[in-house]
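>>> predicted structure and sequence below. I'll ask about it afterward.
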Amino acid sequence: MTFSETAYAKINLALHVRRRREDGYHELETLFAFVDDGDRLSAAPASTDSLATHGEFAGKIDDPFGNIVAKALLALPHGKGWAVELEKRLPVAAGLGGGSADAGAVFRMVESAHGLPDGWQAKAAKLGADVPACVRSTTCIGTGTGTDLAAIESDLTGTPVLLVNPRAAVPTGPVFKAWDGLDRGPMPTGSVRAIALEGRNDLEAPAIAICPVIAQVLAALRATDPFLARMSGSGATCFALYETEAQLHAAAEKLAKARPEWWQMTGKLR
C-alpha cells in the first residue's frame, strides 16, 4: 500500500515576538494558517527506510538522509521501513515551514497506517517549533516557542492566497538574533480575520535588514490590492490575501510578468 500526503505550506498571519528567553529561544504568539498546496510526499513499505527527493528545490536540501523527514521517520513506529519520495516544491529557508510541513506529512501518513503513539506532540516539538502545528495543518494559535497550540475556528478558510518568494534563502536564526528586543504588545483577540488584520510580524523589519528585497516583494504585493499582505515567519516569502479568485489570478499574472524570476504559488487557506 502506498500513502501520499501534501505538506501544506505554513504561513503566519500574525507573529508577535514578546521576549528573548534565557535558553536562547523566544517567547512568541502566532496565528498559524495553511495553504492548500505545498510539497508532495508518498511512502511505501520497504525493508529499510529510504528517502528520494526531486522537484524544483530538491537540490537545496543539503543532506537528504539527515533531514527532518528522515528524523520524523526515526521518531515514529512505522513497521520495518518506508521508501519515501519527496517532491520539493516549496523553497527552502523561506518562512513557509517547508521542512516542518514535510515532517507533519510524515506524521499524518504514519497516523493513517499505524496510528500515532502517545506523546507524539513532544516528538513533533523535538523536530522543530513549527512541526506540531504542521501535523494537523489547520489554523491555530501558537504560544511559547510556537509549540503550545490552541484551536481556533477560521473565518478565512477558502480565502484566495498568493505566495511570493524572491528566491532568497533567509535562515531563521540570524533574523531572530537581529530582532531589537522590544515587546510591541500581545497578539490581538477576536476572529482569525480580525487577528490577521490587526496583528503584525515582528520579524519583518529584521528580515528586511538582512534581505532588503523582501521590501520590494511586499510593495509589489500591496500594489495588487489585497486585503492583507505580510511576510511569513522569518522570511523571505510574503503572502497576500484577496477577497476573490479573480483578484488573486490577476495579481499572480501581473507579478509573473513584472518579476518572472520570483517564485510564486497560488491557493486557498485551509
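Perfect, I can see it now.
>>> from here on, just use CA atoms for contacts and neighbour counts.
Noted.
>>> residues near Pro260, how many?
Pro260 has 12 neighbouring residues, counting by other CA atoms under 10 Å.
>>> before we move on, what about Glu261?
Using other CA under 10 Å, the number of residues around Glu261 comes to 12.
>>> under a three-state scheme, what state does it occupy?
At Glu261 the chain is in coil, as set by DSSP: H, G, I helix; E, B strand; the rest coil.
>>> where do the helices sit along the protein?
Secondary structure of the chain (DSSP state H): helices located at 68-75, 98-114, 120-127, 131-136, 172-178, 192-198, 204-210, 213-222, 245-258.
>>> how about those in CSV, adding mean neighbour count and distance to Val35?
Below are the helices of the chain laid out as CSV (neighbours: other CA atoms under 10 Å; distance: least, CA to CA, whole Å):
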stretch, mean neighbour count, distance to Val35
helix 68-75, 18, 20
helix 98-114, 24, 11
helix 120-127, 17, 20
helix 131-136, 26, 11
helix 172-178, 16, 21
helix 192-198, 17, 15
helix 204-210, 19, 20
helix 213-222, 19, 17
helix 245-258, 16, 14
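>>> and the comparison structure, right after this:
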Amino acid sequence: MLKLLNEAFSLNLQTEELEAYAGKLGADCPFFIRNTPVYAEGTGNLFSPVSLSLKGYKLILVKPRVFVSTKDAFSRIIPVKPPVSVKEILATPITEWKELLKNDFETSVFALYPEIAQIKEELYAREAIYASMSGSGASVYGLFNAEQQVNTNVFGNCFVYETLLD
C-alpha cells in the first residue's frame, strides 16, 4: 500500500524512507518494500542481498482454519542457533534445505496445533522439495518443481494458493 501511495501521489519517497514508514506498521513490514530476496536482521529492518532465484519452482501455500496467536507463539519459542547460518543455507541448493533450514516456531506451534504439522507432512508426502511453516503460523508452504502436478484436494477445507515463481 505504501508503494502504491508513493506512486499514485508522486511522493518520490526513496526505498529507505518507505521502509522506515513500513517499520512503523510492523516489524516484518519493511521486508516487502523491495520485493527482492534479502537476508533480514535486527527487527526485520536491516537487509543484505542474497543470491536466490526460485524461477522454475511452484509455491503452494496452505492456510488451515486455525488461528495461531503471535503472542503465544513468541512466548513458547525456544530459539536454536543453527550449525550453519541461514545466510549460508540460502546459498545451498534448495534440495538441501529440508535438512538444514528450520523454523524454530514449528516445535511449539506443532505441539499445540498438530493439524499444522500434518499439512507440512502432507506437502512432503506430495514430494515438496522444501516445506515450512510461514513465520509463527498457521500457514505452511511447499516448494515444488514447476511442472509437478500436486493434488491439493487432500488439504480439505483449508485455503490453498498455488503459483509459479519467477
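Cool, the structure landed. Keep in mind that what you see is a predicted model, and the values were worked out from it rather than measured.
>>> TM-score for the pair, please.
Once superposed, the chains reach a TM-score of 0.83 (TM-score structural alignment, normalised by the length of structure 2), with 159 aligned residues with a CA RMSD of 2.3 Å.
>>> out of the helices of structure 1, nearest to Leu156 of structure 1?
Judged by CA to CA, the one of the helices of structure 1 that comes nearest to Leu156 of structure 1 is helix 192-198, at 6.3 Å.
>>> I'd like the distance from the closest one to the chain centre, please.
Distance, stretch centre to chain centre, for helix 192-198 of structure 1: 18 Å (CA atoms, centre = their mean, to the nearest Å).
>>> for it, which helices and strands make contact with it?
With contacts taken as 3 or more CA pairs under 8 Å, 6 or more residues apart in numbering; DSSP states H and E, helix 192-198 of structure 1 sits against strand 3-20, strand 26-45.
>>> in structure 2, what residues pair with the last one?
Under TM-score structural alignment, the alignment places strand 26-45 of structure 1 onto no residue of structure 2.
>>> and the helices of structure 1 as CSV, adding distance to Asp39 of structure 1?
Output for the helices of structure 1, formatted as CSV (distance: least, CA to CA, whole Å):
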stretch, distance to Asp39 of structure 1
helix 68-75, 12
helix 98-114, 7
helix 120-127, 18
helix 131-136, 12
helix 172-178, 20
helix 192-198, 25
helix 204-210, 24
helix 213-222, 22
helix 245-258, 20
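>>> quick one, which of these is nearest to Leu31 of structure 1?
Among the helices of structure 1, the nearest to Leu31 of structure 1 by CA to CA is helix 192-198 (7.6 Å).
>>> picking that back up, quick one: closest of the helices and strands packed on helix 192-198 of structure 1 to Thr143 of structure 1.
Here strand 26-45 is closest among these (CA to CA), at 4.6 Å.
>>> that closest one versus helix 68-75: what angle between them?
Here the directions of strand 26-45 of structure 1 and helix 68-75 differ by 80 degrees (axes from the mean of the first three to the mean of the last three CA atoms, to 10 degrees).
>>> buried residues of strand 26-45 of structure 1, list them for me.
Using 16 or more other CA atoms under 10 Å as the test for burial, strand 26-45 of structure 1 gives 26, 28-43, 45.
>>> neighbours around the counterpart of Ser69 of structure 2 in structure 1, how many?
Using TM-score structural alignment as the criterion, the counterpart of Ser69 of structure 2 in structure 1 is Pro171. Neighbourhood size, Pro171 of structure 1 [other CA under 10 Å]: 17.
>>> how much space separates Asn12 of structure 2 from Ser132 of structure 2?
Going from Asn12 of structure 2 to Ser132 of structure 2 by CA to CA, to the nearest Å gives 37 Å.
>>> which of those two has more neighbours?
More crowded of Asn12 of structure 2 and Ser132, by other CA under 10 Å: Ser132, with 23 against 13.
>>> which ones are touching that one?
The contact partners of Ser132 of structure 2, taken as CA atoms under 8 Å, 6 or more residues apart in numbering, are Lys102, Asn103, Lys120, Val140, Tyr141, Gly142.
>>> next up, the contacts around the first one.
The one in question is Lys102 of structure 2. Ser132.
>>> neighbours of the counterpart of Leu165 of structure 2 in structure 1, how many?
Mapped onto structure 1 by TM-score structural alignment, Leu165 of structure 2 lines up with Leu269. By other CA under 10 Å, the residues close to Leu269 of structure 1 number 23.
>>> do Arg270 of structure 1 as well
Arg270 of structure 1: 18 neighbours (other CA under 10 Å).
>>> from what I see, it and Ile11 are in contact.
No - contact status for Arg270 of structure 1 versus Ile11: not in contact, 11.1 Å apart, counting by CA atoms under 8 Å.
>>> quick check: closest non-adjacent residue to the residue nearest the centre of structure 2.
Centroid-nearest residue in structure 2: Ser134, 4.3 Å away (criterion: CA atoms, centre = their mean). Spatial nearest neighbour of Ser134 of structure 2, excluding adjacent residues (CA to CA, 6 or more residues apart in numbering): Val140 at 5.5 Å.
>>> all good on my end, thank you.
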